[in-house]
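Novice: Pasting a predicted model and its sequence here:
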Amino acid sequence: MAPTSSLSPTQRRIVWAVRILLALAFGAAGIAKLAGVPQMVQVFDAIGAGQWFRYLTGAIEIAGAVLLLIPAFGFVGGLVLFATMVGGVATHLLLIGGSPVPALMLGLLSAFVAWRLRPVPWSGAAR
């Protein structure tokens, strides 16, 4: 499979649908963290890194969601959110318990977007 420039119209629609879905999910999660929703405060208390980490995570999720929706930055957004979900899965498995499946699914979808939007290597020689 090839990067975005060679995707069929149907493939482009699928990638955009996943980008929008991820932007909505991460945007909502980020807003909940920044707004101090009690469940989010409890989760980050359980993590033990302090509430500053909740604010940082919320800001990263919102920034990643916005990047997904900007055509030139979708790849970066996918990478940022994938990395965030690697941390989320590890946090569930090692620190707080609960199911890592939602974080795993969001991470896999983010990786899919990053992979489909990966930059095309430049093969020209420098002159």
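Specialist: That came through fine.
Novice: all contacts plus neighbour counts: C-alpha atoms, from now on.
Specialist: OK.
Novice: so what secondary structure elements neighbour the lengthiest helix in the chain?
Specialist: Assignment by DSSP state H gives helix 9-35 as the longest helix of the chain. With contacts defined as 3 or more C-alpha pairs under 8 Å, 6 or more residues apart in numbering; DSSP states H and E, helix 9-35 has these neighbours: helix 38-47, helix 51-69, helix 101-116.
Novice: ok, structure two:
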Amino acid sequence: MFEIAAPSAPTAPTTPTAPIGSPTTSTASAGPRTGGRVRAARIALRTLQVLLALFYGIASALPKLIAHPTAVESFDRIGWGSGAMYIIGVLELAGGMALLIPLLQSVAAIALSALMVGAFIVQLTAFIVQLTAFDGQNAATPLILMVPLALIAWTRRSHNSDLLRVLRRR
């Protein structure tokens, strides 16, 4: 009913005769996988940029720009008032939008990182000075946000020279 095929003679493995690094050796198979990883990394980084842009534009800047009571209260507690609230809201919105513009994305990440350093210092200072009025619960948030911003600034750093060329032409 079933036929069993006779075992065939083993074949000797072939070895490449081309020089190392040529397309016919094992490095050629690493190319598509590496290209796929690079593409996946680019997509992940772009997704991170979009998420950060949404965070800065909606979750962070919008409450300041519409004078949401929680934002007003926070700025009043540290003694800065509504003027600083609006300025910081505009800076966050501009930085978030610039994260989506290829020519500006590295500079935007650097600028937002600087803004986060300032936010951390202000929150920590307010916590120390006004220990009872300010609980410092969000003091680590700026530091956490600096990690992906530093990654964006570093990986998109080639755009800085492009931006300088554009600025020099004007």
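Specialist: Perfect, thanks for sending it. Here the structure is a predicted model, which is why all the values come from computation and not from measurement.
Novice: hang on, the earlier thing: closest to residue 95 of structure 1 out of the helices and strands packed on helix 9-35 of structure 1?
Specialist: helix 38-47 (6.2 Å; C-alpha to C-alpha).
Novice: corresponding residues in structure 2 for that closest one?
Specialist: Here helix 38-47 of structure 1 aligns to structure 2 at residues 69-78, judged by TM-score structural alignment.
Novice: And for stretch 62-73 of structure 1?
Specialist: Stretch 62-73 of structure 1 maps onto residues 93-104 of structure 2, going by TM-score structural alignment.
Novice: quick one, the longest helix of structure 1 and helix 101-116 angle?
Specialist: On the basis of axes from the mean of the first three to the mean of the last three C-alpha atoms, to 10 degrees, helix 9-35 of structure 1 is oriented at 130 degrees to helix 101-116.
Novice: Now residue 82 of structure 1. Nearest residue, chain neighbours left out?
Specialist: residue 107 (4.7 Å; C-alpha to C-alpha, 6 or more residues apart in numbering).
Novice: and the counterpart of the one you found in structure 2, how far is that from residue 80 of structure 2?
Specialist: Alignment note (TM-score structural alignment): residue 107 of structure 1 maps to residue 146 of structure 2. Distance, residue 146 of structure 2 to residue 80 of structure 2, using C-alpha to C-alpha, to the nearest Å: 23 Å.
Novice: do the same with residue 67 of structure 2
Specialist: 14 Å.
Novice: between the two, who's got more neighbours?
Specialist: residue 67 (16 against 12; other C-alpha atoms under 10 Å).
Novice: residues touching the more buried one, list them.
Specialist: residue 82 (C-alpha atoms under 8 Å, 6 or more residues apart in numbering).
Novice: In the helix or strand harbouring residue 33 of structure 2, which residues are buried?
Specialist: In this assignment (DSSP states H and E), residue 33 of structure 2 forms part of helix 27-54. Across helix 27-54 of structure 2, burial judged by 16 or more other C-alpha atoms under 10 Å covers 45, 48, 49, 50, 52, 53, 54.
Novice: Quick check: of the residues you listed, which lies closest to residue 128 of structure 2?
Specialist: Using C-alpha to C-alpha, these come closest to residue 128 of structure 2 at residue 52, 28.9 Å.
Novice: What lines up with that closest one in structure 1?
Specialist: Per TM-score structural alignment, residue 52 of structure 2 is aligned with residue 22.
Novice: Would you agree that match is in contact with residue 65?
Specialist: Yes - using C-alpha atoms under 8 Å, residue 22 of structure 1 is in contact with residue 65, at 6.9 Å.
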